[in-house]
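Got a predicted model here, sequence first, then my questions.
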Amino acid sequence: MNTLTGVIPPVCTPLTPEREVDVHSLLRLVDHLVDGGVQGLFVLGSTSEAAYLTDRQRRLVVETVALHVGGRLPVLAGVIDMTTPRVLDHVGKVVAAGADAVVATAPFYAATHPAEIARHYRLIAAESPVPVLAYDIPAAVHTKLPADLVLHLAAEGVLAGLKDSSGDLAAFREVVTGARAHPDITDFSVLTGSELVVDAALALGADGAVPGLANVDPHGYVKLDRLCRTGDRHRARAEQERLCALFGMVRVGDPTRMGGSSSALGAFKTALHLRGIIDCPATAEPQVPLGPEEVERVGKFLATAGLL
């Protein structure tokens, strides 16, 4: 797999009211993203609610998307789990289901030393028949991937890329500049997971973006990517600011009765439902659904952004 570039959305997982994977809605969502001009798809990430899905549901998602895409775009699949043996079990399943690359976090639950994180990725890469990308998301796994460790593993050929959802732009810059300068690092993709600083990340030299909001507005992020690459900074800034305003929908949930995940993922799915792309805005248990007033607020965000 060559260097990944452009917009690679972390695909939402539409669910039925009974909390099973809604295959028909998932296919419509994939078509919506492909028609929007995205350059890859990332399933079973945080926005996909991978942590809430059973192994059977995880495999169904990968099989459905990979078969539908049919090689037109690379399909990355998350293999997120607590320990190396569990991750390797997921690797075998998602590769058999058609994934072109796998995305793994650092181990979690038990406190992990950087040497153990390095061993984790080396063992995954040794067993995986497809490229391995690291997923830096300390808010979820409580470990920040050190930039020097990522670069060392990239130079070894262990890692084919990094999805950075750490929010640490300085560390992200260290990886971008380090990868560019290192003589042994080739075909290494550095991707930002932030919806809010895609223009800044691309200006630093990032290869692309994995924004959850691209489910709702793939055309907007593809336009932003194009404007950044052509050097149209004024229009790129305006488009990024429009998307930042749209991202405000993730805060519609009442914090006295739900967590941030319920609010954000509920808003994304509600937006997709209001746009007629998925049949049901249900999120996986035990997340709390949005109420009528919160749904109305999501609709106002869409209307303001010209999407409804």
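The structure has been received and is ready for your questions. Quick caveat, the model's predicted, so the values are computed rather than measured.

switch to C-alpha atoms for all contacts and neighbour counts from now on
OK.

All the strands of this protein, in order from the start?
Counting by DSSP state E, the chain has strands at residues 6-7, 41-43, 75-78, 101-104, 132-136, 161-164, 189-192, 208-209.

Make TSV out of those and add mean neighbour count and distance to Pro146.
Formatted as TSV, the entries for the strands of the chain read as follows, by neighbours: other C-alpha atoms under 10 Å; distance: least, C-alpha to C-alpha, whole Å:
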stretch	mean neighbour count	distance to Pro146
strand 6-7	26	24
strand 41-43	26	23
strand 75-78	28	20
strand 101-104	26	15
strand 132-136	26	9
strand 161-164	25	11
strand 189-192	27	14
strand 208-209	27	20
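
Ok, which of the ones you listed comes nearest Pro85?
Distances from Pro85 to each of the strands of the chain were compared using C-alpha to C-alpha; the minimum, 12.3 Å, belongs to strand 101-104.

can you map out the helices along the stretch 201-308 of the chain?
Secondary structure of the stretch 201-308 of the chain (DSSP state H, counting those that start in this stretch): helices at 218-229, 233-247, 260-274, 292-304.

this is the comparison structure:
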Amino acid sequence: MNKFVGTGVALVTPFKSDFSVDVEALRRIVSFVTEGGVEYLVVLGTTAESATLTKEEKELVISTIVEANNGKLPLVLGVGGNNTAEVVNELKTRDFSAFDAILSVSPYYNKPTQEGIYQHFKAVAEASPIPVILYNVPGRTASNMLPATVARLANDFSNVIAIKEAAGDIVQAMKLIESTPKDFLVISGDDMITLPMVLAGGAGVISVIGEGFPKEFSEMVRLGLNRKVDEAYALHYKLADAIDMIFEQGNPAGIKEVFKVLGLSENTVRLPLVGVNEDLAKRLQVFTDNLR
């Protein structure tokens, strides 16, 4: 699945000041990241504040992105949850004709065992009509999908093609790369350790910073994939401060502040999230203005 090698970006859902979905801003963001050179787009992930969107708003976001993309880049749709039956039902009833894969998060809050995680994704894999990218993010789910469980799923189900690994643990990432099939993609879910993961054999990233600075970040990943280490690390260190800043007060508050500076959208987020404070907003503005 070479279409998922490189940089994917987890698209935000821009809101107007009245908290309604800003369709025009979403179209601008899709154009911005596409022109910036990213390889694929991820729709309705955590960064999209999907937990705060109504069913109707989710459909609006999907249709807007599909139309704006117009077949240019592969699309990945976030389809996950902690109610396995509900996830399976969506997989069996949704039209996936515009999408190339799903991104499915390990069940959150319930804290299943490794066997429970395996059985959940077994049901997902058997129900999904398109390839499955697993998503491990222990900081949000309260459980860690271990490399042995991932390898078991990758070996048992041919449509489980990749994992977005966001444990923030380079050693665990290396164990994943070592223990999974050769054609299985280990994709970074942590912007700061993306380059080390790529150089260790990872396939790229599903990124947040790559949405705000798509040209620089996607080029860094391509340089890493081509083993141009010094050039890649020069870009990494150029962006490192911004990576820290966009997550300092929560995601997507930081990246939405960058989009405000770039003139692409408002910086509005929905409760329980709040926008960044004045100090961070100023620092993000200085960084963004200096990079332009």
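That came through fine. Since the model is a prediction, treat every value here as computed from it, not as a measurement.

Let me see the TM-score of these two.
After superposition, the two chains reach a TM-score of 0.92 (TM-score structural alignment, normalised by the length of structure 2), with 291 aligned residues with a C-alpha RMSD of 1.9 Å.

sorry, back to before: Phe268 of structure 1: which of the strands of structure 1 is closest?
Where these are weighed against each other on C-alpha to C-alpha, the nearest is strand 41-43, at 15.2 Å.

quick one on the thing from earlier: turn the strands of structure 1 into TSV, including distance to Val175 of structure 1.
Below are the strands of structure 1 laid out as TSV (distance: least, C-alpha to C-alpha, whole Å):
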stretch	distance to Val175 of structure 1
strand 6-7	18
strand 41-43	21
strand 75-78	21
strand 101-104	17
strand 132-136	12
strand 161-164	9
strand 189-192	8
strand 208-209	14
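
what about whatever residue of structure 1 lines up with Ala203 of structure 2, neighbour count?
Superposed on structure 1 with TM-score structural alignment, Ala203 of structure 2 falls opposite Asp207. Asp207 of structure 1 has 21 neighbouring residues, counting by other C-alpha atoms under 10 Å.

Confirm for me that Asp207 of structure 1 is in contact with Val198.
No: look at Asp207 of structure 1 against Val198 with C-alpha atoms under 8 Å: they stay out of range, at 10.3 Å.

show me the contacts for Ala66 of structure 1.
Taking C-alpha atoms under 8 Å, 6 or more residues apart in numbering as the criterion, Ala66 of structure 1 is in contact with 75, 97-99.

Neighbours of Val288 of structure 1, how many?
Burial of Val288 of structure 1, expressed as a neighbour count using other C-alpha under 10 Å, amounts to 17.

Just list the residues touching the equivalent of Tyr233 of structure 2 over in structure 1, thanks.
Residue-level alignment of Tyr233 of structure 2 against structure 1, with TM-score structural alignment as criterion, gives Arg237. Counting by C-alpha under 8 Å, 6+ apart, Arg237 of structure 1 touches Asp199.

Which of the strands of structure 1 sits closest to Pro218 of structure 1?
Ranking those by distance to Pro218 of structure 1, with C-alpha to C-alpha as the measure, places strand 6-7 first at 8.1 Å.

once aligned to structure 2, how far is the closest one on average?
Here strand 6-7 of structure 1 is compared with structure 2 after superposition; its mean distance to the aligned residues, by mean C-alpha distance after the TM-score superposition for structure 1, is 0.4 Å.

Would you mind pulling up the elements that that strand packs against?
Contact analysis of strand 6-7 of structure 1 by 3 or more C-alpha pairs under 8 Å, 6 or more residues apart in numbering; DSSP states H and E lists strand 208-209, helix 218-229 as its packing neighbours.

Could I get the ones you listed in TSV, plus columns for distance to Leu29 of structure 1?
Output for the helices and strands packed on strand 6-7 of structure 1, formatted as TSV (distance: least, C-alpha to C-alpha, whole Å):
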stretch	distance to Leu29 of structure 1
strand 208-209	18
helix 218-229	11
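
most neighbours per residue, which of these?
Mean neighbours per residue, mean count of other C-alpha atoms under 10 Å, is largest over the helices and strands packed on strand 6-7 of structure 1 for strand 208-209, with a mean of 27.

and it, how far from structure 2 on average?
For strand 208-209 of structure 1, the mean distance from the matching residues in structure 2 following superposition reads 0.9 Å, by mean C-alpha distance after the TM-score superposition for structure 1.

And for that strand, what's in contact with it?
4-9, 189-194, 198, 202, 225.

Closest one of the residues you listed to Gly212 of structure 1?
When the contacts of strand 208-209 of structure 1 are ranked by distance to Gly212 of structure 1 (C-alpha to C-alpha), Pro9 comes first, at 6.0 Å.
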